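Participant: For reference, the sequence and a predicted model appear below.
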Amino acid sequence: MRVLGATICCLSLLAITTCCFALQKRSLEFAPLPIASEPVLQNGFSPFVRYLEKATHLPVNLKITSSYHQLREGLLNNEIDLAMLAPLPYVEISALKAEIVPVVAFVNQQGNADSICCLATYSGDHIEIGTDRPLFVSLIQPYATCGYLMSESLLRQHDYSLKNGSYIYSGSPRESALDVLRGTTQIAGIPKTMAKEYQHLGLKIITESNPVPGYLLIANSRTVSVQTIAAIRDELLKLNPLHCPNDNQLTQKWDQSIRYGSIAIEPADYVRIRDLFETMTIPGITP
């Protein structure tokens, strides 16, 4: 019996040890949100991956996915360990997998970690969203925060819904803006920064949202240890590219979505996105 007890004890310790080691893989897979072509993502995120390797003392592989659906499946299946996400994809996947945890929020060139969504139209069309019905709207894609989610929220403020008219998914903020300028649609649901790029061609902002969170880095705590997540967070928060020349030089070749620095995550920033997401069914989002 003593021999059997000792054997069971050893097996139990081995199982615990194996479990603990499984929490930290020998190499990590990082995937950025597929917001650009593969060459652009390779150029912009390869130097960031090298920085992650120094922060973690682990090999980090850059995984380029063809769609958010592929990135999402990789996270759910524990094949992807770290990812750069937008707020809506983060809210959606964290509701499905509690092990998805935020690490840092990236700031833009102005030092802000948020953005503003808007509805824009061509000034010459004189569209009034309060009276012109039905409307034909160009949206970015299902998982874009400034796409269906915030466009529907803004339209509801005018007693209207995307379900009452027609809409298309263009695939990118720029294409949605161009859909309006080409006369393909009446309205575009896009980030305010994109609308301002085309103001000189007659694109007019007709309503805008309160600030919403921007891009963030997330970790899969099932495959990345608490210590490694903390190390990544600490190293990124130390960087101050907007005010420190050395840090600016370090990050200047990083993708523009992540090169300006980061701040600590405020969970309350995502409550509004989560509340909106729970009130609507967005066509194209996998249940």
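Facilitator: Cool, got the structure.

Participant: Only C-alpha atoms from now on, for both contacts and neighbour counts.
Facilitator: OK.

Participant: which helices and strands sit right next to the host helix or strand of Thr121?
Facilitator: Thr121 belongs to strand 117-122 when assigned by DSSP states H and E. Counting contacts by 3 or more CA pairs under 8 Å, 6 or more residues apart in numbering; DSSP states H and E, strand 117-122 packs against helix 150-156, helix 173-182, strand 187-191, helix 192-197, strand 203-208.

Participant: Check it against this one:
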Amino acid sequence: MKFLFKFIVITSFFQLLIAKELIYVPLPINHEESVIEDNKIFIDYVSKVINKPIKIKYIKKYDDIIKEFKENKIDLIQIGPLPYVTLKSEFSQIEPILFFKEKGGIDKYTCAIVSTFDGPTKVEEINSKIALTQPLSTCGYFLASYLLKNKNIDIDAIGYDYLGSHDDVIEHIILDRYKSGSVKTSVAEKYSNMSIKIVAESELLPSFVLAVNPSAIT
């Protein structure tokens, strides 16, 4: 209810003050075409509610998203727990207005360490470089290092590479360029028919939020 109230207040504010086209940036979880398609229905709905045009802009790197948000080049943003905390510490004006629901209608999600059919079957078997998304991705170094450390494995000792999106990580594992990687669980599940299996899963995390940049509209 708190976030619904915020959404109503913010959208009313938009209606009163904004004549320009709004810029919305979703998280680069998947490849550009998929991200834009996945967000189109939602953004079309928000656009109708506030009676303002909204453009979906895909930005590949999390640090570039944060940079442009701080420069007031982004009005609305989809953001996960770790990048939100990072951005909030540098730009206190950011205002979350609602949680995105995951499959099943819950406002929580998990991250997973994954491999292929002939890869590690449990965390203890991981002994080679692991594929990660991006430094500011919640499912990247942050959760991967935690899940590995729980089994007494030092991620810095085995090594890791940042590849970009969650799709990029999965595709490199399928191509056998890496034996394991860390991604959002729901992304891994999309590739289950391509022999991607979940080796370890995190605890529930707060879902992505839709946040507004008040400074961009003044």
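Facilitator: Looks like it arrived, so ask away. This is a predicted model, so every value here is computed, not measured.

Participant: quick revisit: the strand holding Thr121 of structure 1 vs strand 187-191, what angle?
Facilitator: Put simply, strand 117-122 of structure 1 runs at 140 degrees to strand 187-191, going by axes from the mean of the first three to the mean of the last three CA atoms, to 10 degrees.

Participant: What mean distance separates whatever helix or strand comes next after strand 117-122 of structure 1 from the matching residues in structure 2?
Facilitator: Using DSSP H and E, the helix or strand that follows strand 117-122 of structure 1 in sequence is strand 136-139. Here the mean offset of strand 136-139 of structure 1 against structure 2 after fitting is 1.2 Å, by mean CA distance after the TM-score superposition for structure 1.

Participant: which residue numbers in structure 2 go with strand 136-139 of structure 1?
Facilitator: Aligned using TM-score structural alignment, strand 136-139 of structure 1 spans residues 129-132 in structure 2.

Participant: contacts for the matching stretch?
Facilitator: By CA atoms under 8 Å, 6 or more residues apart in numbering, the residues outside stretch 129-132 of structure 2 that reach it are 139-141, 155, 158-164, 169, 172-173, 178-183.

Participant: run the last query once more with 7 Å
Facilitator: 140-141, 158-163, 169, 178, 180-182 (CA atoms under 7 Å, 6 or more residues apart in numbering).

Participant: Of the helices and strands packed on strand 117-122 of structure 1, which is nearest His69 of structure 1?
Facilitator: Closest to His69 of structure 1 of those is helix 173-182 (CA to CA; 18.6 Å).

Participant: Could you give me the buried positions within the closest one?
Facilitator: Within helix 173-182 of structure 1, the residues scored as buried using 16 or more other CA atoms under 10 Å are 173-181.

Participant: Kindly report the same for stretch 34-46 of structure 1.
Facilitator: Under the neighbour-count criterion of 16+ other CA under 10 Å, stretch 34-46 of structure 1 has 34, 41-42, 44-46 buried.

Participant: Equivalent analysis for stretch 111-129 of structure 1, please.
Facilitator: Residues of stretch 111-129 of structure 1 classed as buried by neighbour count (16+ other CA under 10 Å): 112-122, 127, 129.

Participant: got those as TSV, with distance to Asn248 of structure 1 columns?
Facilitator: Listed next are those as TSV, based on distance: CA to CA, whole Å:
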residue	distance to Asn248 of structure 1
Asn112	16
Ala113	17
Asp114	20
Ser115	22
Ile116	25
Cys117	28
Cys118	31
Leu119	34
Ala120	34
Thr121	37
Tyr122	38
Ile127	43
Ile129	43
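
Participant: Pretty sure Lys20 is one of the things Ile54 of structure 2 touches, is it not?
Facilitator: No: here Ile54 of structure 2 does not reach Lys20: they are 9.1 Å apart, not a contact under CA atoms under 7 Å.

Participant: Please say which of the two ends up with more neighbours.
Facilitator: Using other CA atoms under 10 Å, the more surrounded residue of Ile54 of structure 2 and Lys20 is Ile54, with 20 against 11.

Participant: so who does that one touch?
Facilitator: Counting by CA under 7 Å, 6+ apart, Ile54 of structure 2 touches 21-24, 43, 47.

Participant: Distance-wise, check it relative to Phe14 of structure 2.
Facilitator: According to CA to CA, to the nearest Å, Ile54 of structure 2 and Phe14 of structure 2 sit 12 Å apart.

Participant: Quick check: nearest residue in space to Arg133 of structure 1, chain neighbours excluded?
Facilitator: Excluding the flanking residues, the one nearest Arg133 of structure 1 by CA to CA, 6 or more residues apart in numbering is Gly165, at 7.6 Å.

Participant: which helix is the longest one in structure 2?
Facilitator: Scanning structure 2 for the longest helix, with DSSP state H as the assignment, gives helix 32-50.

Participant: what's in contact with it?
Facilitator: For helix 32-50 of structure 2, the surrounding residues in contact (CA under 7 Å, 6+ apart) are 11, 14-15, 28, 53-54, 56, 58.

Participant: could you redo those as TSV and give each row distance to Asn150 of structure 2 and secondary structure?
Facilitator: Converted to TSV, those look like this (distance: CA to CA, whole Å; DSSP: H, G, I helix; E, B strand; the rest coil):
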residue	distance to Asn150 of structure 2	secondary structure
Thr11	43	helix
Phe14	46	helix
Gln15	49	helix
Pro28	28	coil
Pro53	47	coil
Ile54	43	strand
Ile56	39	strand
Tyr58	35	coil
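
Participant: The strand holding Thr121 of structure 1 aligns to what range in structure 2?
Facilitator: Mapping strand 117-122 of structure 1 onto structure 2 (TM-score structural alignment) gives residues 111-116.
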